[in-house]
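Asks: have a look at this fold, sequence not included:
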């Protein structure tokens, strides 16, 4: 019967299909061979559709997949369906992933594996297999199977052994998350081809069970046993016999708590790669301490926690191991072995080459003194804000001076003002006992305004009077009608002062006492005045006096 003829009969067996779930052949055709299905049919209530592999080719016997991998996870597959169509379609397939489906019958699994003669890897994880033992036919064999994944399937170890008898060439077995607690020693079987075993996330507590796995798999090379509550790596079994070829071991997240357990691992003759992180034994130590202690104990390790160990790292770790135990009474045997190799090493002197960042200084302001510990990693601006909070003085008026106490006492240094807000304090080379003096900037002078209205307004008014020809002949009525506040720098004041101080000699120096004009000025300004000074000259003198006041 061809693959298409089988599909025509699916409707007849629809009721049985609903009860048993989908068949492997049905799911295979829909995923890889159904070219007439619409996109909505392919979506099957999913938001994303993956198109895997190239198109199958049609032959006289049926469709043959060109892909070497078939992935049908979470498809509710419970049985094989048309085993002949499966064998033809998957004649080139080497890897099949049917994890998280509904397989529960070992007859269907046996039929599926027999229908996939060239498959090397099959993932049957997270299928609801029965935990009881099912005896498979004696003639049944799957010689091409290389990797078998049964994670989370809760298959009993007796059934695992039954499957191993049918897969004599199996090299990798994954049986993680199956709630195993103990490994028995009376299986009466030994698998000689298995090299890699994954048994993580179970409930194995004793190392003896691990050794029994070594008896079951006599040529085991890699053992991944992390996330098991192993309490020790010691047992009465001789690891030279049960695990003679083991070179890679992962025992992360176990419960060992003594260095003697690490010493026990050194008895594994071929062990050279170890992964161990989270354990009660290593928790009190820093990362670098864990590294050199583990390397110090395990002389044959060339790869630790995924990192390849160099010759320099090996020597450095062994020397640190010697120095670590040289000050302790509980010296292990490994310590004496390493002292014979490197000699008795004295502890290294702990020299701190970094500058301290907390300095005790004295803060002084207006006869108020504080002894404070400051962090010299802060900037000048941050330090001034700190002083502003201590002394309650305006930040905009704060001036800060640094005095090196030692240099000042030797007479070779004086106060240095801290002017640059972004400069870090430690760049001033501050030491304990140095001083910081706080000062206030003077208040900015307040500008004093004068009313410069009098004579200019009066003169402008008089110049517009058509009946008046000269400012000296203005009427008294005009003067009384205009209320004017006379400024010290008005035209009349300056003229009067000039008349009082002037002399009859040309280019004679005249001194204007500014205190007469402006009481706050204590300086004299000398102005050269000619006999025939005009009004503009007096105004220039007033401007010079004002400018001098402003600059002061």
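Replies: Okay, I see it. Quick caveat: nothing in here was measured; it's all calculated off a predicted structure. Numbering: from 1, shown residues only.

Asks: from now on I want contacts and neighbour counts done on CA atoms only, so please keep to that.
Replies: Noted.

Asks: quick check: residue 280 is in a strand.
Replies: No: counting by DSSP: H, G, I helix; E, B strand; the rest coil, residue 280 falls outside a strand, being coil.

Asks: check it against this one:
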């Protein structure tokens, strides 16, 4: 297996020439600095330079290498090192690499087998801020020594290491690491929050904690103590005082074991059993923090990710609300939110927000607004107001004191009806049926064949709508009320006819908001592409609005009816009756029709003026069309043109006028073109150097200078 040095030489070559300048050389203006400033072409290909970000994943590297001096020269400028999925197994090899990288800030050792203990006790790695140890199975003693050595560590990744407990010396204040702010602990099979609480004591400045895919069942610390005590009690030998009391003692032990595991005390047992159980409790690590709160060690935590955990109780969410500085929470794919549940996804989000008053962002969304939070809190009150008082959380009383007792929301069902009652009349036969609105007309005719004894192909259905009759017959709105009496006389025995009401306000609403938009849209589609239109308008006073208005009518040939048709088009309110106001209103009325199809404009007086206006309008339409076409063509030319590429601009050094009269500009463009070709690896460095030298020779050629004089 190769060493790190061998992998570097394989990837970046065996030479170790450094193109960078030291700080002393820059400050002293050394000849080396002067040379590098004057030459624009890199002295050495970037391929042979070890970058500041060094990635050597899956290279089977297992050691640093034997030539330490050579390794130090190559890696002295490395700031980020990725050695994931290699063959490292010894920590001394890892630190043997780090000691040659004085500027190292980031180190990724994921999926290297580093389960052995760390023997190194000290070192100077002040620049190292981020350490990734995912899937390394690093031991807790090694982690303890790492955080002691890496005093400035800011971010630590310990995911996928199969930790079932946290074995750190959290009770010793001297082992606390105050610089670490981000900890990733994803995918470790820890089930009890008491173990997670230890991390907070070891890292008191922790701000970001990721516990995704950890099977944590509850934030209750008693669960940890109960489980560990139960496991230890199972290991106790049965206590017997005599052979005839063995069975009785065994039964007594089992019952007292259950009581102890629930209440953490053993009562009515022998003094020996009490003494043994108390000893177990004192020696159980998790029991030492049983009196703590779930947030006691996380006083600075701002971000918490518990996606994919096994939390299933709202009481755990209420414990999260007690974290003093928690601002962002990610909590998804938990049993608490899995179906079947009695609430929707939107309701779950509202219940979360209402329980977490200090959380500002939830599950990666935007900042929760004041309006959204208030809506969530009100929904929370309404959700629990019908629940028994014993099922209401403490947060309910707090929100009631803020918003008061709310009335329940009215349940409004906006689902469209699927069936309607329709009265069918055929001669003297009258029948009311419930009709499915999703049936076709032909299917409805088929259903009516048994009623009217007519084939569906020969049957014609007419829909009688009183509102439409009022519009088409130009009746007064109040006259529709009197038409209702006709229905009552025609159908004296029908309850629907006797209860029918059709006041003018109701029929107005149906016409304005039901029929009018449909008729207006139908008219617009009908006249949009007509080639011959007569536009008529008239100015009048609207007595209700007390404003002048311009009513527009059109006459056109209706191909559906095969005749000339006159239709009312629209109206435009006029503030004044000046000529400019009239022309503005006139132009607004023409918006909905094809301007080019206007043959005549009719109005009482002012005909010459508006004929001229129509001519000007047609010229304006033509000009706008030409301008739009020209803009589109120019935009397409610019889109497809190579002028937008930097290389095209740089190639102007080949322009004879530039060569003859703008020597400085020609040299700058040449450098730009060669630099682009070099960075794209289209030309080797040697060819570029020759081109630069020959071009400069060309510019200073005597014959060229003589031809330039003749040309000028």
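Replies: Arrived safely, thanks for sending. Because the structure is predicted, anything quoted here is derived from the model rather than measured.

Asks: have a look at structure 2 and report its longest helix.
Replies: When structure 2 is parsed with DSSP state H, its longest helix is helix 607-640.

Asks: tell me where the stretch 551-700 of structure 2 has strands.
Replies: 563-574, 598-602 (DSSP state E, counting those that start in this stretch).

Asks: mind listing what's buried in the longest one?
Replies: By neighbour count, and taking 16 or more other CA atoms under 10 Å as the criterion, the buried residues in strand 563-574 of structure 2 are 569-574.

Asks: which bit of structure 1 covers the longest helix of structure 2?
Replies: Per TM-score structural alignment, helix 607-640 of structure 2 has no counterpart in structure 1.

Asks: helices and strands around that helix, which ones?
Replies: Judged by 3 or more CA pairs under 8 Å, 6 or more residues apart in numbering; DSSP states H and E, the packing partners of helix 607-640 of structure 2 are strand 598-602.

Asks: who's in contact with the strand it packs on?
Replies: Applying CA atoms under 8 Å, 6 or more residues apart in numbering, the external contacts of strand 598-602 of structure 2 come out as 531-537, 607, 610-611.

Asks: kindly report the same for stretch 242-261 of structure 1.
Replies: For stretch 242-261 of structure 1, the external contacting residues (CA under 8 Å, 6+ apart) are 211-215, 218-234, 268-282.

Asks: equivalent range in structure 2 for it?
Replies: Alignment note (TM-score structural alignment): stretch 242-261 of structure 1 is matched to residues 297-316 of structure 2.

Asks: what residues of that stretch count as buried?
Replies: 297-312, 316.

Asks: those in helices, which ones?
Replies: Taking DSSP H as the definition of helices, these contribute residue 316.

Asks: in contact with the residue mapped onto residue 116 of structure 1 from structure 2: list those residues for me.
Replies: Taking TM-score structural alignment, residue 116 of structure 1 has residue 101 as its aligned residue in structure 2. Applying CA under 8 Å, 6+ apart, we find residue 101 of structure 2 in contact with 72, 75-79.

Asks: would you list every one of the strands in the stretch 301-450 of structure 1?
Replies: 303-304, 307-308, 358-365, 368-375, 398-403, 416-417, 435-440.

Asks: let me have those strands in TSV, extended by distance to residue 78 of structure 1 and mean neighbour count.
Replies: Compiled in TSV, the strands of the stretch 301-450 of structure 1 are given as follows (distance: least, CA to CA, whole Å; neighbours: other CA atoms under 10 Å):
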stretch	distance to residue 78 of structure 1	mean neighbour count
strand 303-304	43	18
strand 307-308	44	12
strand 358-365	72	17
strand 368-375	71	13
strand 398-403	84	18
strand 416-417	86	14
strand 435-440	84	19
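
Asks: aligned partner of residue 457 of structure 1 in structure 2?
Replies: Residue 457 of structure 1 maps onto nothing in structure 2 when the alignment is built from TM-score structural alignment.

Asks: report all helices and strands that the helix or strand harbouring residue 457 of structure 1 contacts.
Replies: Assessed by DSSP states H and E, residue 457 of structure 1 sits inside helix 454-463. Packing partners of helix 454-463 of structure 1 (3+ CA pairs under 8 Å, 6+ apart): helix 491-501.

Asks: okay, buried residues for the helix it packs on please.
Replies: By neighbour count with 16+ other CA under 10 Å, helix 491-501 of structure 1 contains the buried residues 491-495, 497-498.

Asks: what span of structure 2 lines up against it?
Replies: Aligned using TM-score structural alignment, helix 491-501 of structure 1 spans no residues in structure 2.

Asks: beyond that helix, next helix or strand please.
Replies: strand 509-513.

Asks: so how far is the helix or strand following that next one off the chain centroid?
Replies: Using DSSP H and E, the helix or strand that follows strand 509-513 of structure 1 in sequence is helix 514-517. Relative to the chain's own centre, helix 514-517 of structure 1 is displaced by 73 Å; criterion: CA atoms, centre = their mean, to the nearest Å.
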